[in-house]
Structure formats: C-alpha cells, structure tokens
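Peer 1: What follows is a predicted structure for the sequence shown.
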Amino acid sequence: MSQPTVEHQESLSRIEQDAWLWLGRLQGQPGDGVQMAFERWLAAAPEHVDTFVRMQSLWHLSRPAAQQLADEEAAALQQYLRNPVSKGPYWASALAMAACLLIVVWGAGWQPLRWVDDLGADWVSAPGEVRTVALSDGSRVVLDADSAIAVQYSAGERHVELRRGAGYFSVVPGEIPFTVAAAGGEARVLGTRFEVRRLGEGARVSVQQGRVAVRGGPLEAPRVLTADQQVSYVAGVSGNLQGVDVGALTAWRDGRLSFYRAPLGEVLDELRRYYPGRIVLLNDELRGKRVSGSFASQDPQAILDALQGVVGFEQHELLGRLIILR
C-alpha cells in the first residue's frame, strides 16, 4: 500500500507564483513573443529554473484534479444560467486552467457555487460547523456542516427549503403543516423528528420519530414514513422504503460520522463538508467500494488515513487545501 505523499505549503512565493503563471501561458501553442519572454525570465536568476521545474511537477499532479473540479463547477452552473455552458475544448481548457491557478495560488477552499446557495438562504453553516437554529414557532433545525436553508412561514404553511447539505428537524406539533423542500421533492409533517439530506441531484429523508409524508416530485403520490424508515428520491421519482438506524445515521449531531457499507463516493461527499478545501477522487473504480466505520467528524484527515488503510488509495496533499485521492 502506498504511503500518502504530502506536498504542503500554505502560500506561494512571488517566484513560485510567476512560475505557475508561466506554465499557464505556455499551454497550447504560445507565440514567439511569449516563448522569448519566458526564456528571458528563466535566464534572469538560477532559482527561476529550479522553481519552474518544481511547479511543473505540481502542475502535472494537480491538473487532473483541477479538470474534475472545473467540470463539476461548469455542470452545476448550468442550473443557474439560462444559456447552456459551452462544451468546447477551449472552454474546458480555460476552466481547468482557472481551477489550477485557484488551487495552487489562492488555495482550494474557494467554491464559487456556495454563494449561489447562500444568496437566498436565511441560515448557513460553514464547512466543519454543526449549527442549531431555532425557528419562530419553536421548531429547531440542526444544520450539518456546509449546509444552507431558506425559511418562509405563512398563515397556511411552515416552509423550509434545504438549499445545500443536510438538516435534522425537530418540529413543534401544530395544525399548520411543516414542509421541507429539497431537490424538487418535499417532506411534509405536523410534528416529528427527521433528517433531510441533499445527495447529488436528489435527496434522502430519514425519520426518527413520528410520521412524515414524502414525495419525490409534484406528480408523485405521497408515501408515509414512520420511525427508522428512509427513502431517497431523484428526478421526481422515489425509491423503495428502507429500514435504518436513524440514531446512528444522525450521529453527526454529536460529532460522529457513521457509515455501514456505504459507497466510498458517498463517504467522501460527507467528508467534504468537514474539510476546508477540496477532496478529489480520481479513481472511478474505487467510488463504489463499500466501507463501514464510525469516526470523529472534526478530523477528516484521520478518516481519510483510516480509509486508505482499508481501500488502498494514494493520498496527495497540495498546499493544505486540496487532497487528491487516486
């Protein structure tokens, strides 16, 4: 099993930043003027050559991860833009280049789509932060790390939109329905305790106490869940009801992340909420590998180290803000 390779540096020197920018300018077919300017920069100081070679190695390691991040951002942005994002090679290359620069020069903690979710949110939790919110009717929401909700109460409905992440809802009983909307579906209750979690393009509802009516979309009939039942939905269609230990599933409220035969990709999605930068898996064959365990949520690096011992992936850390798994 390979040992993790650590390439950590909190910030780049001016020469390192210049070398990185030269790497970007030299991609494709640079003109004679660019090539001559680059050669003059190399000859200006001996450390320029050494630094450029080091940055070139870093470029080759980070570029696949940057391309994946760029593709993810482009796909997600299409949800918010009227005109589809071009899929041409120039666009993909430009996004990858921008992602590389952001990762290496400014750090990988910048995630541009968060502000879109947060713009319309009333309550937000930061990466690594579990936050409890008291609503005006006395109901409470525990937000998982890196989550966002929008709340709208009216005379006929108590409505919450889960814009990102997950929330555990303790609803005060009342005659006015309490609805949580997420990914085109909704969970509707009068008073109970349950979790709603965004998963990719869909969502999952898990009930700990009481009864919850769930429908995956406006054309689907509601299905009633009771204690320790769970259902997931995507694209307006719900899956089968599952029996689960919701207490263990929601142990994140007490600082524990528990998984039982969960796909590695799903586990990494949860870890990303607790890591201040980005975690990128470049080995698709490992994404579906099943893992189990219970871990302290505030130490995502220790969780990755434990998973590495079981799954056997390589770890590469860049600048303390990007972890590449392959």
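Peer 2: Thanks, I have the structure now. Every value quoted in this text rests on a predicted model; they were computed, and no experiment measured them. Residues are numbered from 1 along each chain as shown.

Peer 1: Going by C-alpha atoms from here, please, whenever you check contacts or count neighbours.
Peer 2: Fine.

Peer 1: Look up how far Gly247 lies from the closest residue to Ala134 other than its chain neighbours.
Peer 2: Spatial nearest neighbour of Ala134, excluding adjacent residues (C-alpha to C-alpha, 6 or more residues apart in numbering): Arg140 at 4.6 Å. Computed as C-alpha to C-alpha, to the nearest Å, the Arg140 to Gly247 distance reads 17 Å.

Peer 1: alright, now check it against this:
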Amino acid sequence: MVALSDQAIDWLVRLQSDEVTDLDRQAFVDWSGQSDDHMRAARDAQALFGAVSQTETAQDWTGQEAALSPNATIPINTARNTRRRMPGSMARFGTRRFALSIASLCALVLAIMAGAGVPTDIWARWTAQYSTDIGLFKTVNLPDGTVAHMNTASAFSIDFSNGVRRVDLAAGEVIFDVAKDAQHPFIVSAQGGEAMAVGTVYGVRITDDHVNVTVREGVVEVSTGVGSSMRLLAGDQAVYHDGRGPQTGGHVDLAAYGSWQRGKLIFNNRPLGDVIDEVQRYKTERIVIARDAVHDLKVTGVFEIAELDDLLDTLEQAMNARVVRLPLLTVIY
C-alpha cells in the first residue's frame, strides 16, 4: 500500500502538470479531507515542497514562455505512478539543438574514461563494518539502540568502548537516530572532525574534501581541533574541511532534508550541475555535462530515486540539451 506521504506528493506533482483540471484540484481537496492523517500528509507534502513548486507557481508557467538562460528555473517533475510526460511548458523551452561533432565527442569520451579510475571510496566500503553499494540504502540497529539510516555508497565502523560511542564515517551519508545515554556521548568522526551528541537525530555526509553536519532534532557540537567548536540546533547545518574549523552552512529545510529516506530527491532552483552531482551518487555509470550553458540551468522538482533514468530522459524535452548514452557513460550537452 502506498504511504499517505507519497500519495500527497504525487498529488502535488499532478497539480503542477499543464494538464491539471478543476476536477483534479477538487479531487485533491476531497482526498485531503478524508481524515486527519490525509490532511496532515497534505500539509507535510506542501511543506516538503516549500518554495520548490507551489501549485500556484506551477500554474503560472502555463501559457508563459520561459527564457532559456542561466537564471531560468525549469520545473521538471517525476513521481511514482506519474509516468506520463507533461509536454506543455516543457515543449515551450526552445527546440534548437547544438551539434557536437563525432570527433569532439570521441575525444571527450576518451578523456573522461582515462580519468575515471576507481571510485575513491570503494576501499572504505569494502573494509568498513557497515556499508551500502551505489544506489542502495540500509537501516542498521547499533548495539546501543541507535538507528543508523545509510544513504547510497556509504560506510562506517563503530567503537563503543571507554565510555564513548564512536562512529568512524568513511564514506557517504548516514542519519543517526541516537539512543539517549547521557553517560556515553555519541561521536561521529569524519575527515579530521567530530560531531558529538547525547540523544538526538542528525546526519553526517562526506562530499569530496568537506563534511556536512545537519541536525534534525536536539543539539550537536561540531569540532575539528582547529579554532572554536560550533553548537548546532534543529535545522542548523555546519560544514568543515580537514584541518579547518567548522563554518555555518545555514538553516536547512527539515521538511525536505533526508528525503532520500523516502526514495525521493528534491531540488529547489538548483543548477543542473548540482543536480547531476547528486544524481551521480546513485548511478554506477559516469554522468558528464559537456557544455557550461547547460551546467548552469536551474532545476526545480521532486524525483523518484528509483526512476532517475526518467530524469535524464526528460532533459531533452525540458531543456536545450541532448543526452547521449554510452556504455558506462552518459554525456549531457
């Protein structure tokens, strides 16, 4: 049975379609009014979207021509059971295509494949106590009662001794629902820094040469041994690099944070380059953007992780771009 939260998101995605009707809108009102749980799911879904894609904003796109520029926001939406294409506003983004010569494409492919190498975190995932493969998720119950929600390509080991519960995050992202134990602090170590809590919910993510710490509930103290530590409350985020003190990462939309736990990725006016970087985490093949003008286009939408190929297929319809699929490589230009 599909969860109410997913049904609510599917409703909001449907309401953003150019083909939405008054009957659809009334049907959503009727669905929301079925019970308090339905109403709560509808409110949570609207909060999850936040500024991502309010239905009024989506309707504003109908009948308008969107300028194809780095500042243009392109709403693209996919959701479970919403597989049909929405040609309205997508079709209005120019039809001009840029040709990439066979020689140039071959040179690009060879350069990419020569530098692809082996993923840097593969050894960490092989040797850690707990790990997930690319595109997979896992929930782990730790010995102290803490629940660890592991995202794609993640790895960590634990050492619960000497009065401290210590986790060594080697790769990826994990959200920890920490069991309360005031006598034994819970510490996540990653790339030279630590995030300490007693009983809370927070996530730690390694991305290239920096680490993000995001607090969903409670209080977390972040330190690197360089400069002062930083105390985070619910909704706060800190970022640090190895050998540098933590810096504020701003306030996080908690309704959208950790959406991957529900099998979704949510983007609000994000450059396509950032979107592809995020999608890359869930795909084994290499995805490369070969043209800067495409790299900077803004994307807004809710996407099913299990159907990310649909996102790539939609690019040609929604953007002035082409997608070329090769063995182990996808090129967007």
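Peer 2: Received the coordinates, thanks. This one's a predicted model, so the numbers in the text were calculated from it and none came from an experiment.

Peer 1: TM-score for these two?
Peer 2: Remark: TM-score between the superposed chains equals 0.65 [TM-score structural alignment, normalised by the length of structure 1]; 236 aligned residues with a C-alpha RMSD of 2.6 Å.

Peer 1: Map the residue nearest to Ala134 of structure 1 across to structure 2 for me.
Peer 2: Matched by TM-score structural alignment, Arg140 of structure 1 corresponds to Val147 in structure 2.

Peer 1: Ile303 of structure 1 now?
Peer 2: By TM-score structural alignment, Ile303 of structure 1 lines up with Leu311.

Peer 1: Go ahead and confirm its match touches Phe303.
Peer 2: Yes: contact criterion C-alpha atoms under 8 Å: Leu311 of structure 2 and Phe303 qualify, at 7.3 Å.

Peer 1: Look at these two and report which has more neighbours.
Peer 2: Neighbour tally, Leu311 of structure 2 and Phe303, criterion other C-alpha atoms under 10 Å: the higher count belongs to Phe303, 23 against 20.

Peer 1: what helix or strand does that one sit in?
Peer 2: strand 298-304 (DSSP states H and E).

Peer 1: So which elements touch that strand?
Peer 2: strand 73-75, strand 264-271, helix 272-280 (3 or more C-alpha pairs under 8 Å, 6 or more residues apart in numbering; DSSP states H and E).

Peer 1: so where in structure 1 does the shortest one end up aligned?
Peer 2: Same thing as strand 73-75 of structure 2. Under the criterion TM-score structural alignment, strand 73-75 of structure 2 matches nothing in structure 1.

Peer 1: Quick one: residues in contact with that strand.
Peer 2: 53, 58, 269, 297-301, 318-319 (C-alpha atoms under 8 Å, 6 or more residues apart in numbering).

Peer 1: Let me know the closest of those residues to Arg262 of structure 2.
Peer 2: Gly301 (15.1 Å; C-alpha to C-alpha).

Peer 1: what's the counterpart of the closest one in structure 1?
Peer 2: Using TM-score structural alignment, Gly301 of structure 2 pairs with Gly293 in structure 1.

Peer 1: That match: what's it in contact with?
Peer 2: Neighbours of Gly293 of structure 1 in contact, by C-alpha under 8 Å, 6+ apart: 258-260.

Peer 1: Tabulate these (TSV), appending neighbour count.
Peer 2: Converted to TSV, the contacts of Gly293 of structure 1 look like this (neighbours: other C-alpha atoms under 10 Å):
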residue	neighbour count
Ser258	19
Phe259	18
Tyr260	12
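
Peer 1: I'd like to know how many residues surround the aligned partner of Ala124 of structure 2 in structure 1.
Peer 2: Mapped onto structure 1 by TM-score structural alignment, Ala124 of structure 2 lines up with Asp117. Asp117 of structure 1 is flanked by 17 other residues according to other C-alpha under 10 Å.
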